[in-house]
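# The amino acid sequence is not available; the structure is as follows:
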């Protein structure tokens, strides 16, 4: 029996009624909160009454937008491009969220300046109140945009098997998905706002490996065993886009483990990879996994051994042995 809808709200309600993802629903309800009856979108605009969109309708819209692209292109010549298009959708939410965050930081800076230069006048009180409202409004908009980004990122991960990661910078997430934190943000977080999001608490497990690796299950099982012993672990990787690091980051996204990505600082030239290894060691990891790759992995393994950190070395013959055992 077919069902017709006269507007999007009815469609959203119908689709939402068939879903039972409580974590996802809670994430939207937590992000789409109106902290005040009034909203202020810029320093020059007067406060006005503007409601947040309905979280269920937004959730369904994001789901439909992402999922429809995969469904329409599946089993066609364009199927291989569906992931690229979906990444672009998720990244657009990320870009807008970062833009809002920049405005939020500017407003917060202004608010701190006002707090330092107290003035008992009515003009000062009005400016302080307006700036507080602007900060609050921008914070709510950012959290809502990040929630939509995280939802889109989760659909992308489920469909492609790869975690969504922006080209530059961090993706600090709600509880819906794991965070991917750029190492520069992580190390500089003491001087930043939102400190608790950029410096997640927990024991660090270092991970690095070569760009040629096929046995996904071998690495997932190994990381699962570590997480069983260290439930609050944070994974620090060398941020390569393929091979072992990509597999580990996909595992982290699926398991809700926060990732700190140590990308190469190209300005350092030939020594960039070795400096990166030292920076990972600077986090004082409690355990490490090194998969056979290049001399960079050998260097990191040597430094980890010298530091007395428990080390798991996974060699290429390990995955060959596992493949033979599975065929047998």
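The structure has been received and is ready for your questions. As the structure is a computational prediction, the values presented were derived from the model and not from experiment.

# hey, let's count contacts and neighbours off CA atoms from now on
Noted.

# Can you tell me the element residue 36 falls in?
Secondary structure from DSSP states H and E places residue 36 outside every helix and strand.

# whoops, residue 313 was the one
Applying DSSP H and E, one finds residue 313 within strand 311-314.

# One more: residue 141?
Assigned by DSSP H and E, residue 141 falls within helix 122-160.

# take the one below as the second:
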């Protein structure tokens, strides 16, 4: 048994609960109690509810989206910072384990680094629970969907995980190079920003429900644009489906950004590409043009030999 294995072996038996977070904190060597998972979830809901109640019917209501996303993003940022601290503690653990000389001082230092890593993991999960509860309340109260602006996001029991497209592409290529299992099938979706009516939501959900029946372990990939794609993200959150975001980088690519995002979606090698080029609401059909990036995505899918399924209105 290595020094690291010795240092992380628990002698105390911990009673299992229904919460992975509560089990984690109960196993920590800390005399102070941790908040229970239920309390952290309630905190996230209460913070968001209080914010929305305070600014409702005031001049600040015009900035509701900015303020709501800032509150959620604060806990997301905190989780990332604490996780990086825990990762540094793990780097220290590996270094100490590699150079372990059996001395009491070295063992104490290793145990201290182990305790820091464990405590950081618990604090990270605590922030994620508050974040996801606040985000869930935000969606229920406003109908808007929060997604992390950058980076990937680990899921909790409240939400599924969210990945950046660049990270997912690298993983897919690495698996292909090693002849490994490519993982869950990717279903990619591009939709018009104007396709945000109730009838649009119904058709989008119909298409995604069909896709999940065809590929039960599917992963949804989209750019996260407003309108149709926000509705698709809401569906993924409700179904616990992992999300990959290929965001359009307007700073780097200007007006071509939505089309470059299509390239990232194609690079994910989706099993099926869904498109909704305009609203299926017949009351809007007279004055709308097809959404160019969604048309382009469908064309690229066919050029690459990928299955393309356009979403259309129900037959009259």
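Received the coordinates, thanks. Because the structure is predicted, anything quoted here is derived from the model rather than measured.

# TM between them?
TM-score for the superposed chains, counting by TM-score structural alignment, normalised by the length of structure 2: 0.76, backed by 275 aligned residues with a Cα RMSD of 2.9 Å.

# so who does the residue nearest to the spatial centre of structure 2 touch?
The centre of structure 2 sits closest to residue 162, judged by Cα atoms, centre = their mean, with a distance of 2.1 Å. Listed by Cα atoms under 8 Å, 6 or more residues apart in numbering, the contact partners of residue 162 of structure 2 are 152, 153, 154, 155, 242, 243, 244, 245.

# Now, the residues you listed that are in strands?
The strands, defined by DSSP state E, take in 243, 244, 245 from the contacts of residue 162 of structure 2.

# Switch those residues over to TSV; also include neighbour count and distance to residue 45 of structure 2.
Shown next, in TSV, are these (neighbours: other Cα atoms under 10 Å; distance: Cα to Cα, whole Å):
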residue	neighbour count	distance to residue 45 of structure 2
243	29	23
244	28	25
245	29	25
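
# How far away from the center of its chain is the helix or strand following the helix holding residue 141 of structure 1?
Next along the chain after helix 122-160 of structure 1, taking DSSP H and E as the criterion, comes strand 180-182. Centroid displacement of strand 180-182 of structure 1 relative to its chain, using Cα atoms, centre = their mean, to the nearest Å, is 7 Å.

# distance of the most far-flung residue of structure 1 relative to its centre from residue 128 of structure 1?
Ranking residues of structure 1 by C-alpha distance from their mean position (Cα atoms, centre = their mean) puts residue 121 at the top, at 43.7 Å. Residue 121 of structure 1 sits 11 Å away from residue 128 of structure 1, going by Cα to Cα, to the nearest Å.

# What span of structure 2 is the helix holding residue 141 of structure 1 aligned with?
Residues 104-142 of structure 2 are matched to helix 122-160 of structure 1 when aligned by TM-score structural alignment.

# mean deviation (superposed) between that stretch and structure 1, please.
Compared with structure 1 after fitting, stretch 104-142 of structure 2 deviates on average by 1.2 Å (mean Cα distance after the TM-score superposition for structure 1).

# Which positions in that stretch come out as buried?
Within stretch 104-142 of structure 2, the residues that count as buried by 16 or more other Cα atoms under 10 Å are 106-107, 110-138.

# And for stretch 245-264 of structure 1?
Using 16+ other Cα under 10 Å as the test for burial, stretch 245-264 of structure 1 gives 245-254, 257-264.

# Do a quick rundown of the strands in structure 2.
All strands of structure 2, identified by DSSP E, fall at 162-164, 186-191, 219-222, 243-245, 272-276, 308-310.

# In JSON lines: those strands, plus distance to residue 177 of structure 2.
Putting the strands of structure 2 into JSON lines (distance: least, Cα to Cα, whole Å) gives the following:
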{"stretch": "strand 162-164", "distance to residue 177 of structure 2": "20"}
{"stretch": "strand 186-191", "distance to residue 177 of structure 2": "18"}
{"stretch": "strand 219-222", "distance to residue 177 of structure 2": "21"}
{"stretch": "strand 243-245", "distance to residue 177 of structure 2": "21"}
{"stretch": "strand 272-276", "distance to residue 177 of structure 2": "22"}
{"stretch": "strand 308-310", "distance to residue 177 of structure 2": "26"}
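
# which residues in the stretch 201-328 of structure 1 form helices?
For the stretch 201-328 of structure 1, the helices defined by DSSP state H, counting those that start in this stretch cover 216-229, 244-255, 272-281, 295-306, 316-327.

# now, of the ones you listed, which is deepest in the fold?
The highest mean neighbour count among the helices of the stretch 201-328 of structure 1, using mean count of other Cα atoms under 10 Å, belongs to helix 244-255: a mean of 23.

# what distance separates that one from the centre of its chain?
Chain-centre distance of helix 244-255 of structure 1: 12 Å, with Cα atoms, centre = their mean.

# List the contacts of that helix.
Residues outside helix 244-255 of structure 1 that contact it (Cα under 8 Å, 6+ apart): 157, 161-163, 177-178, 207-213, 216, 219-220, 223, 235, 237-240, 258-259, 291.

# That helix corresponds to what range in structure 2?
By TM-score structural alignment, helix 244-255 of structure 1 lines up with residues 228-239 in structure 2.

# give me every residue that touches the closest residue to residue 151 of structure 2 other than its chain neighbours.
Spatially, and ignoring its direct neighbours in sequence, residue 151 of structure 2 is nearest to residue 164 (5.9 Å; Cα to Cα, 6 or more residues apart in numbering). Residue 164 of structure 2 sits next to 150, 151, 152, 244, 245, 246 when contact means Cα under 8 Å, 6+ apart.
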